[in-house]
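Colleague: Sequence unavailable; structure follows:
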């Protein structure tokens, strides 16, 4: 049988069937009772069936009406789902791309990458979650972010981790500090230094604590900062020295802060692209991820040859 009625008539039938009251249904649909009645009449004519028993005092579904209601409700729900799905796909194409990344990447690499991406996709909104490594991992795992850049996640069974670059930790010291001219510094040499530590529970702190546990002697934290950028600011102010990833020094002048390779033991972290296990990135998030990976690799190459390490045997990023 050819369908010769429209969706508005189907919606009118469902509204009346659910309320068994024409006035209440008309108010729900924001049309007049007479307009609603005409829609029901057209639907009944198209079907060749009476769907309601109507008197001045009551409205009731006929047997055919009750049978048709189940199919009509399912049809409307399926149509609404189809419209919602198409709308969501359209939003994903020109909607929002969410990236979660650790602060050192957010501060030193992401602005330039996002500028390039925004020029290519001016109508796409960008949401940046610059958070600690555990929170970046959580944002990707629970779907808040499309993808992330992190050094945690390789051992997480819910995460796909694609390594991009290996980044070495350096001792950040003021330019005039006694250790600034050293080719490398062992942890035991920091015992008498005022040491700026990162907050307990942070991903960086966990890596550094594991390294210091292997050292012959370890420094005592005199000051604690939540993030690497905060630790760098404290070093810059002369409050102490700190172990930071090489990327954190990429924007610093050697006349301001110097990075000295840490040894006995050396410490490094692998930065990678993380996404939900088995999840394929949509076109725009995938494009942004590609741009960011290119920037990370380019930065790694520049830092390896930079003034921070040009006279020293160790590279910041490999």
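Modeller: The structure has been received and is ready for your questions. It should be emphasised that the depicted structure is a prediction, and the values quoted were computed from it without experimental measurement.
Colleague: C-alpha from now on. contacts and neighbour counts both.
Modeller: Fine.
Colleague: where do the helices sit along the stretch 1-150 of the chain?
Modeller: Here the stretch 1-150 of the chain has its helices, by DSSP state H, counting those that start in this stretch, at 7-19, 22-29, 33-47, 63-94, 103-108, 110-120, 133-141.
Colleague: here's the one I want to compare it with:
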């Protein structure tokens, strides 16, 4: 079950107001509905985001990090939707977008749904493919723009960073690492790792982080689709490293996620042959 855009907006409002009741008044929901929405988000992510007291709501470290990133992400989505609407008029009502499977599954649907609501005459066509295919489809003109992960130097394309997100450790709740609030990279020395194969854009970043921290990776399984990581780790085959966008955890899962220090992030870029619109960064 995926978290909804509404849940994310509710959490950001609570973080800003530091009160369930004030957040509810601001967004037109009851205090109990606001509390339930935040609790569901905590259950989905597997991370406690708030400390609740009788007088106020206090963000945990994880909650503060998430609130900051979500504020930026929601701003980026709103700006992108406005700019895409202007672009859609130039493209005769059709916008072709390419993105990797993970981005397509967890980020793009909310954008398309919101765009359809605001701009019903614009048709959005999504192509979910491996990252290398996304890059080539941009170069060949098969799509109007694509969302890629840390593409590196691409002098033949116009690319602009739009957001970033951290990597997390995924482990079984019975793992010795599950009791830690933060897990250093060095703690992964000798651990059995289940990772995505080298095709996705995230894998080179994970390999570089392991090498930079002197970790000799003991990779016992390499899989193609990120959803396969969860049953692999749940079965005790190993632990994994995955980006925030791959969450939430499956409902009823025996897994937990932990922040890894120092933080390593992956960056999302919007890429096109020419600069059709400007992404606004904050």
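Modeller: Cool, got the structure. Given the structure is predicted, the values throughout are model-derived calculations rather than measurements.
Colleague: returning to that earlier point: check the helices of the stretch 1-150 of structure 1 for me and report the most buried one.
Modeller: Neighbour counts (mean count of other Cα atoms under 10 Å) averaged over each of these peak at helix 133-141, with a mean of 22.
Colleague: Give me the longest strand you can find in structure 2.
Modeller: Criterion DSSP state E: the longest strand present in structure 2 is strand 158-172.
Colleague: Give me the residues contacting whichever helix or strand comes after that one.
Modeller: Following strand 158-172 of structure 2 in sequence order, the next helix or strand is strand 182-184 (DSSP states H and E). Strand 182-184 of structure 2 is contacted by residues 169, 177, 258, 259, 260, 261, 262 when judged by Cα atoms under 8 Å, 6 or more residues apart in numbering.
Colleague: again, 10 Å this time
Modeller: 168, 169, 177, 213, 257, 258, 259, 260, 261, 262, 263 (Cα atoms under 10 Å, 6 or more residues apart in numbering).
Colleague: Let me have the helices of the stretch 1-150 of structure 1 in JSON lines, adding distance to residue 241 of structure 1 as columns.
Modeller: Below are these laid out as JSON lines (distance: least, Cα to Cα, whole Å):
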{"stretch": "helix 7-19", "distance to residue 241 of structure 1": "70"}
{"stretch": "helix 22-29", "distance to residue 241 of structure 1": "68"}
{"stretch": "helix 33-47", "distance to residue 241 of structure 1": "77"}
{"stretch": "helix 63-94", "distance to residue 241 of structure 1": "45"}
{"stretch": "helix 103-108", "distance to residue 241 of structure 1": "18"}
{"stretch": "helix 110-120", "distance to residue 241 of structure 1": "26"}
{"stretch": "helix 133-141", "distance to residue 241 of structure 1": "22"}
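Colleague: Which of those sits closest to residue 242 of structure 1?
Modeller: helix 103-108 (14.7 Å; Cα to Cα).
Colleague: Next, the mean deviation of the closest one compared to structure 2.
Modeller: Following the fit onto structure 2, the mean deviation recorded for helix 103-108 of structure 1 is 1.9 Å by mean Cα distance after the TM-score superposition for structure 1.
Colleague: how far is that helix from where the chain is centred?
Modeller: Centroid displacement of helix 103-108 of structure 1 relative to its chain, using Cα atoms, centre = their mean, to the nearest Å, is 14 Å.
Colleague: give the contact list for the equivalent of residue 131 of structure 2 over in structure 1.
Modeller: Using TM-score structural alignment, the equivalent of residue 131 of structure 2 in structure 1 is residue 133. When contacts are counted by Cα under 10 Å, 6+ apart, residue 133 of structure 1 touches 100-103, 139, 148-153, 201-204.
Colleague: Between those residues, which sits nearest residue 229 of structure 1?
Modeller: Closest to residue 229 of structure 1 out of the contacts of residue 133 of structure 1 is residue 103 (7.6 Å), distances taken as Cα to Cα.
Colleague: Per the alignment, that closest one pairs with which residue of structure 2?
Modeller: Checking TM-score structural alignment: residue 103 of structure 1 goes with residue 101.
Colleague: Equivalent analysis for residue 16 of structure 1, please.
Modeller: So, by TM-score structural alignment, residue 16 of structure 1 is left unmatched.
Colleague: Now do the strands in structure 2.
Modeller: Per DSSP E, structure 2 carries strands over the ranges 50-52, 57-59, 94-99, 123-128, 145-149, 158-172, 182-184, 192-196, 218-223, 240-243, 255-261, 265-272.
Colleague: Alignment lookup: residue 173 of structure 2 to structure 1.
Modeller: So, by TM-score structural alignment, residue 173 of structure 2 is matched to residue 175.
Colleague: Would you mind confirming that its match is in contact with residue 182?
Modeller: No. Between residue 175 of structure 1 and residue 182 there is no contact under Cα atoms under 10 Å: 11.5 Å.
Colleague: Comparing those two, which shows the higher neighbour count?
Modeller: Shown here are residue 175 of structure 1 and residue 182; by other Cα atoms under 10 Å, residue 175 has more neighbours (18 against 12).
Colleague: and the gap between the more buried one and residue 241 of structure 1?
Modeller: Noted for residue 175 of structure 1: a distance of 11 Å to residue 241 of structure 1, by Cα to Cα, to the nearest Å.
Colleague: which neighbours do the two share?
Modeller: Common contacts of residue 175 of structure 1 and residue 241, defined by Cα under 10 Å, 6+ apart, comprise residue 257.
Colleague: still on that earlier bit, identify, from the contacts of residue 133 of structure 1, the entry nearest to residue 188 of structure 1.
Modeller: Residue 188 of structure 1 lies nearest to residue 204 out of the contacts of residue 133 of structure 1, by Cα to Cα, at 19.5 Å.
Colleague: show me what contacts that closest one?
Modeller: 132-134, 151-152, 169, 197-198, 227-228, 243-245, 268-269.
Colleague: hang on, the earlier thing: nearest to residue 288 of structure 1 among the helices of the stretch 1-150 of structure 1 would be which one?
Modeller: In terms of Cα to Cα, the element of the helices of the stretch 1-150 of structure 1 nearest to residue 288 of structure 1 is helix 110-120, at 6.5 Å.
Colleague: I appreciate the help and will end here.
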